[in-house]
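Undergrad: The sequence and its predicted three-dimensional model are supplied below.
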Amino acid sequence: MSTDTATLPVGRYAYDQVDRTFLSQRVAQFREQVNRRIAGDLSEDEFKPLRLMNGLYLQLHAYMLRVAVPYGMMGSDQMRMLAHIARNYDRDYGHFTTRQNMQFNWIRLEDTPDILQHLAEVDMHAIQTSGNCIRNVTCDEFAGAAADELLDPRIHAEILRQWSTLHPEFSFLPRKFKIAISGSPHDRVAARFHDIGLVARPGAQGRPVFDVFVGGGLGRTPVIGVQLRDNLPEEDLVAYLEAIVRVYNAYGRRDNMYKARIKILVQALGVEAFREKVDAEFALMDRADYRLDPAIVDGIRARFGIPELAAPADAAQKLAADRKADPAFDRWVRTNTHPHRNDGFISAVISIKPDGGIPGDITADQMDLIAELADGWSFGEIRVTHMQNVVLGHVRKDRLRELWTRLVAAGLGTPNIGLVGDIIACPGLDYCSLANARSIPIAQKLSARFADPELQERIGRLHINISGCINACGHHHAGHIGILGVDKRGEEFFQLTLGGSAANDVAIGQIIGPALPEDETVDAIARLIDTYLVLRQGDEQFIDTYRRLGAASFKDAVYAPA
C-alpha cells in the first residue's frame, strides 16, 4: 500500500496486506472453532477462552460481540459496516462503550464468523476486546486536532497496539490490563483510573515527555493511580511499559481474580518497591531492541492520512455571525464543540444521548447518517469518545451551522455535552449477567427529568455515571454523582456517591448513605441538584460546591422524607 497521504484514510492507521492476511487467517480459525462448538466437539468450558479471544461474550439473553475501535478512531466506511452488522445481525442498533468500542448485544453464535469477516473487509476486528490481556488502548477523542495538544497520541496508541497485540508474554496476564494516553496535559482519558495512564507534558528542550501513572482502577476496589515516573521520553515508551507489565505478570496474583489487578499489586508491594522492580527490569532490557527511533515514529505517522485543513479567511467571523443569529445554535456550540489547533476549524461533538434516551445506543440509520456527515464535513473521519459520544474532528467553522442543522433534523443535535444530560451508563441488568440492577431506566428517567437545555446550562458542568454492579463499567466512582446498582433481597436499589472526578482533579466518589429503591432515586438526585443550586456561590460548578461544603449539606437533601 502506498504511503502517499492522499491515498490514506484520515485519522486511522492504514493496514497493509500483512495486517489483512492476519485478520483473514484469524477469521478462518474462529470459523472452525465455532463449527466445532455447534457440532458439540467443544464444550462451553473449552470454547469460552476461544470466543473471548475474539470478543464474544455470553450475556443474559444472547451472545454479545465487542468490536475494537482502536484509540476511538474509525472511518466512514467502517461506520457503515457497523450499521450493516446492526441491521442484518443484531436488532438494528449498537452500543458505544467507555473504552471507545462498539458492542452488539443480540448476536447468534453461528453468525459470528461472517460478522468478523465483514469487519475484516474494512480493517476491523474484535481481538483483545476481552480476556486477560492488554485491551484496546484508549485515547483523547480530540487527538490530532486539539488546540492544547503537545503530541498526537494516536501515533503512540498505534505503536502500543502493535506492541501489545498477541504479545507472547502478555496474552494470559493475571487479569485484564487497560492503558490510556493523553497528548495534552489536560487529562481527557481518565488516565489515573487505568492500569497504566500516560499524560504528555512539556519536557526539556521543548520535547514532550510522559507522566506515567500506574495501578489505577475502578471496580470493587477503586484506586487512583500513582505517578511512577514524570519524565519518560518518547524513545523509551515501549521499553518502560514492557518493564511494568513484566513485573505485573511475574508478581500479580493468580489465585484470586478479585485481587489480581495491578492496583492490588502496587498496594501490596508499596509504590517504592514496585518502582524498584520496574527500574530493575528496565535496566536489564536491551534498550536498542525497544528504542523508538524517530524514524519508527515517523513511519507510523506516515500511515495516517493527514487532512488538508484549508478554510476561508473569514471562517471564524462567519461562525460568530451564525451564533449571533441563532440562540439555539449558539447554545449547541457552547456545549458541543472543542477548540481546534487550526483557527478555521472546530471539533464537533455529536451527543448520542437524546432526552430520555439510552446512553451510548445508536441505531443503524444514525450510524449511516454520521458516516455521511463525516464524509461531507470531516474528511470521512469519526471519533468515539470514552463518554459514549461521537466526534467529527475537523469541521470548518463557516460550515458548522449546516452540520448542526442536519444533526437537529436527525435527532442528534442535543446540546448536553458535559452537562447533566450527558450521562454515562453501562447496559446493566437488561443485558449483563454480572449486573445487580438496571442502569438504563435510571439514565432515561434522569435524562427526561433534566431535559430542559436552559436548566442544564444553569446547572453547569455535572457528570452523572451509572453502573449496574460493582464492576463499575459505568465508572460511577469517577462521576460527580455516581449511581451504583445493588441487590437487596432480590430488589434493585441504588447507592449514591458524590465528589468523583476522572480529570486532572481526580477523586473517588464517596458513598453518601444507604442505598435507595429505584422509585426514590431520581427524586433524591433532583433534590440534591436543587440544593446545589441554592448553595453554590456565583457560577461555581457542582464539584467545587461539594468540595467546599462537604457531604453533610447534600446528604440531608437526599434522605429528606417524601
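TA: Perfect, thanks for sending it.
Undergrad: C-alpha from now on. contacts and neighbour counts both.
TA: Noted.
Undergrad: What segments of the stretch 451-562 of the chain are strands?
TA: For the stretch 451-562 of the chain, the strands defined by DSSP state E, counting those that start in this stretch occupy 464-467, 481-488, 491-498, 510-511, 516-517.
Undergrad: Now render those as JSON lines, adding distance to Gly538.
TA: As requested, the strands of the stretch 451-562 of the chain are arranged in JSON lines below (distance: least, CA to CA, whole Å):
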{"stretch": "strand 464-467", "distance to Gly538": "22"}
{"stretch": "strand 481-488", "distance to Gly538": "21"}
{"stretch": "strand 491-498", "distance to Gly538": "21"}
{"stretch": "strand 510-511", "distance to Gly538": "25"}
{"stretch": "strand 516-517", "distance to Gly538": "31"}
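Undergrad: hey, which of those is tucked in deepest?
TA: Burial of the strands of the stretch 451-562 of the chain is given as mean neighbour count (mean count of other CA atoms under 10 Å); strand 464-467 ranks first at a mean of 30.
Undergrad: try it against this one:
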Amino acid sequence: MTIHASAPPRVRPSRSTRSQGQWAVDGREPLNANEEFKAADNGLNVRERIEQIYSRTGFDSIPTDDLHGRFRWWGLYTQRRPGIDGGRTAQLEPHELEDSYFMLRVRTDGAALTPEALRVLGDISTEFARGSADISDRQNIQYHWIRIEDVPEIWRRLESVGLETTTACGDTPRGFLGSPVAGVAADEIIDPTPVIAEIKRRFIGDPELTNLPRKFKTAITGHPSLDVVHEINDVSLVGVVHPELGPGYDLWVGGALSTTPRLAERLGVFVSEDRAAEVWHGVVRIFRDYGYRRLRNKARLKFLLAEWGTERFREVLETEYLGYALPDGPAPATPTTPGDHVGVHLQKDGRYYVGAAPTVGRVGGDTLVGLADLVERVGAESVRLTAFQKLVVLGVPADRVDELVAGLEPLGLTARPSLFRRSTMACTGIEFCKLAIVETKATAAAAIAELERRLVDVEPLLESPITLNVNGCPNSCARIQTADIGLKGQILTTDDGRQVPGFQVHLGGGLASSDRDEEAGLGRTVRGLKVTAEELPDYVERVVRRYAADRGAGEAFAAWAHRADEEDLT
C-alpha cells in the first residue's frame, strides 16, 4: 500500500502578536467555550453533584458541561457506544458517539498496592465494570462499563485503601509516574516516594491548580534505568548525584507527544529533595499563569517552552515563583538496563522484586484478586504498576521467588515473556474510546501470538526487545513516536477500493537517554509506509528479519532503522 505519509510535525514557537489567553499577560477573561465552563465552576465541585444528585437521578439528568467537562476532574469519561465503526469517528458529534457508561481512571502515582488494595481494585472490576480493568502506560487502572449510580460506592471503596480518582483527567495535574522500584532497588540513586507523597498531600485537589490550560503530566524517578519516560512529561524530576550536594534531582520540562511531539528539555538545575515539591509547584504555576489558553491545540506546556526556551523558563521559575536561584546540576547518565523491570531482581534488603507482563495491559477483576492471593501466599509485600503496562511484585522472599513466578502464569501474567509480549503496548482503541479509529488491544494481542510463533528462530538472536506500540488514533496515548515500531491507527483504502482498519508506521523512536537528539528520539516515517491491521504480523516479521540480518554488532533496532534504506523498512 503506497499512501504517502510525512514526518510528524514538531512544535514550533508561536510568533503571533494576538492574545494567547495567558493569565499573567492577557488577564483571565475566557477566550473560548472550554475556558468559559472552567471559569463558571471549579471542576472539583462536581463530585458533590455526582454523589447527591446524578447517582440518584441517572445518566439522562446530567447537564453537558458536567458530563463532557467537569466529570473529567474526577476521572470519568463517557465511553464509546458499541457498533460505531472507525470511519464515522470524525463524522459524528461526541454525544452521538458516547454510551451511557463511563471509563473511570484510578491514579496510583507510583504507590505500592497492598493485597487489600488489589482486592478492592479486583472487586470493583467484577461488581461494577463487567470484569474490565486495564493497566495504562501512566500507571493508572482504567475501568469500563461504569454506571453513574455506582460511582459513589466505587469512590468509597477506593478511598478505603488510599486510592483516588481526583484530577485523574481534565485540565489538571494528572496522575504521576513514579519509579516502580522506589525504595527497594539495590542500585537506586534516591527514593522518590517522599517527594511524590509531599506533592500529593500539598497540591492534589488544590482548587488553585485545577484550572490549567490543559492537562499536566508529571514523572519522578530515582532509578538509573530512567523508568518513567521523563522525556515526554510536562515536568520530570530525575535522580542524579551532584558532586558537592549529593543525591537529588535533575529538572526536565515541556515534553509531550500527540500530533505535535516534542521531547522535554533539561533546565540544567539541581533540585534537592527538600525543595522538590516547591519546584514542582513553581513549574505547574508557570503553566497555569503563562500557558496558552486561546487555542486548545496549542495549550500544552511544550508550546510555551518552544517560545521561551530553557534559559527564560529557568529565569522565570527562579525569580517569579521560587524567589531563589537553583544550583547548576549534572544530567542523568544514559541507562544500561531496561526500565520495565520485567524479570527477577535482587532488592537492597536481600529479598526480590519480580516484574511481570500481562498482554497489552489487560488484567481484569479475577486477575487482580488472584494476584492479591498470590502475593499473600508467598509472603511478598505489594505490587506497583509501570509506565509500560506491566506490574512489579515487591518484597518477595528469596525462597519463594520460584513459587511466585510459577503462580503468575495461570493469572495471565509472566515474568519470562517473549520479546514481543514484553515490549508491545496498546491504547484503549475503538472498543471504548470515542477518539479511536481502529481496534488496538485485540489486534496487538493477535500480533503478539503470531510473532511468537513466526519469530521463534530470530528471538534468541536479539539482545533486547523491539518495542511495538499500537495506537488507535493520532493522539499517541501509546507513545507511537518513541517506539521501535509505532503504529498510528487510521482507515486505509485497499487497491480494490475497500476501506479497512490500518496503521501509519513510525520507526526507530526511543527514549531514556540524557542527550538523545529529538529527531532520533521521535523516530522517522517512510513515505507511503502504511499497513492494514490484517497485514500487521507480516510487516513486523519482515522488518525484524531484515534487522536481524543487517544489523551491526550490538546495534539497536532504532539505530538500524535510522540508517537503513527505505526499501529495507517497507
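TA: Everything's here; your move. No experiment lies behind these values; they were computed from the predicted model shown.
Undergrad: What does the superposition give as a TM-score?
TA: Put the two chains on top of each other and the TM-score (TM-score structural alignment, normalised by the length of the first structure) is 0.80; 479 aligned residues with a CA RMSD of 2.5 Å.
Undergrad: quick one, which of the strands of the stretch 451-562 of the first structure is nearest to Ala86 of the first structure?
TA: For Ala86 of the first structure, the closest of the strands of the stretch 451-562 of the first structure is strand 464-467, at 24.4 Å, according to CA to CA.
Undergrad: which residue numbers in the second structure go with the closest one?
TA: Aligned using TM-score structural alignment, strand 464-467 of the first structure spans residues 468-471 in the second structure.
Undergrad: Average offset of the matching stretch relative to the first structure?
TA: Superposing on the first structure places stretch 468-471 of the second structure at an average distance of 1.3 Å from its equivalents, by mean CA distance after the TM-score superposition for the first structure.
Undergrad: gap between the two ends of stretch 226-242 of the second structure?
TA: End-to-end distance for stretch 226-242 of the second structure, by CA to CA, to the nearest Å: 17 Å.
Undergrad: Please name whichever of the strands of the stretch 451-562 of the first structure is nearest to Arg188 of the first structure.
TA: Closest approach to Arg188 of the first structure among the strands of the stretch 451-562 of the first structure (CA to CA): strand 464-467, 15.7 Å.
Undergrad: which strands and helices sit next to the closest one?
TA: strand 424-425, strand 481-488 (3 or more CA pairs under 8 Å, 6 or more residues apart in numbering; DSSP states H and E).
Undergrad: Would you mind giving the secondary structure of His144 of the second structure?
TA: strand (DSSP: H, G, I helix; E, B strand; the rest coil).
Undergrad: does the equivalent of Trp404 of the first structure over in the second structure count as helix, strand or coil?
TA: Matched across to the second structure, Trp404 of the first structure falls on Val405, judged by TM-score structural alignment. Per three-state DSSP, the local secondary structure of Val405 of the second structure is helix.
Undergrad: Name the nearest residue to Val405 of the second structure, ignoring sequence neighbours.
TA: Nearest residue to Val405 of the second structure, sequence neighbours excluded (CA to CA, 6 or more residues apart in numbering): Ala415, at 6.2 Å.
Undergrad: quick one: contacts for that neighbour?
TA: 342-344, 354-357, 405, 408 (CA atoms under 8 Å, 6 or more residues apart in numbering).
Undergrad: Which one of those residues sits in the busiest neighbourhood?
TA: Ala357 (31 neighbours; other CA atoms under 10 Å).
Undergrad: Surely it and Leu408 touch.
TA: No - the criterion here is CA atoms under 8 Å, and Ala357 of the second structure misses it with Leu408 at 9.4 Å.
Undergrad: what sits in contact with each of those two?
TA: 414-415.
Undergrad: Now find how far off-centre the match of strand 464-467 of the first structure is within its chain.
TA: Mean-position distance between stretch 468-471 of the second structure and its chain equals 13 Å (CA atoms, centre = their mean, to the nearest Å).
Undergrad: And stretch 202-212 of the second structure, what's buried?
TA: Neighbour-count burial for stretch 202-212 of the second structure flags 203-205, 209-212 (criterion: 16 or more other CA atoms under 10 Å).
Undergrad: Next: stretch 388-403 of the first structure.
TA: 388-401, 403.
Undergrad: Mind picking the two most distant members of those residues?
TA: Gln388 and Asp398 (26.9 Å).
Undergrad: Mind jotting down where the helices sit in the stretch 451-562 of the first structure?
TA: Along the stretch 451-562 of the first structure, counting by DSSP state H, counting those that start in this stretch, helices occupy 453-459, 518-535, 542-549, 552-558.
Undergrad: Neighbours of the equivalent of Ala549 of the second structure over in the first structure, how many?
TA: Under the alignment (TM-score structural alignment), Ala549 of the second structure maps onto Val534 of the first structure. When counting by other CA under 10 Å, one arrives at 8 neighbours for Val534 of the first structure.
Undergrad: count of residues packed around the aligned partner of Leu317 of the second structure in the first structure?
TA: Under the alignment defined by TM-score structural alignment, Leu317 of the second structure corresponds to Val278 in the first structure. Val278 of the first structure is flanked by 21 other residues according to other CA under 10 Å.
Undergrad: So which bits of the one helix or strand Val278 of the first structure maps to are buried?
TA: Element membership for Val278 of the first structure (DSSP states H and E) is helix 271-284. By neighbour count on 16+ other CA under 10 Å, the buried set for helix 271-284 of the first structure is 271, 274-275, 277-278, 281-282.
Undergrad: Quick one: list the elements packing against that helix.
TA: Against helix 271-284 of the first structure (3+ CA pairs under 8 Å, 6+ apart) you get strand 226-232, helix 237-251.
Undergrad: Mean per-residue distance, the shortest one versus the second structure.
TA: Meaning strand 226-232 of the first structure. Strand 226-232 of the first structure sits 1.6 Å off on average (mean CA distance after the TM-score superposition for the first structure).
Undergrad: What residues in the second structure pair up with that strand?
TA: By TM-score structural alignment, strand 226-232 of the first structure lines up with residues 265-271 in the second structure.
Undergrad: what distance separates the matching stretch from the middle of the whole chain?
TA: Relative to the mean C-alpha coordinate of its chain, stretch 265-271 of the second structure is positioned 22 Å out (CA atoms, centre = their mean).
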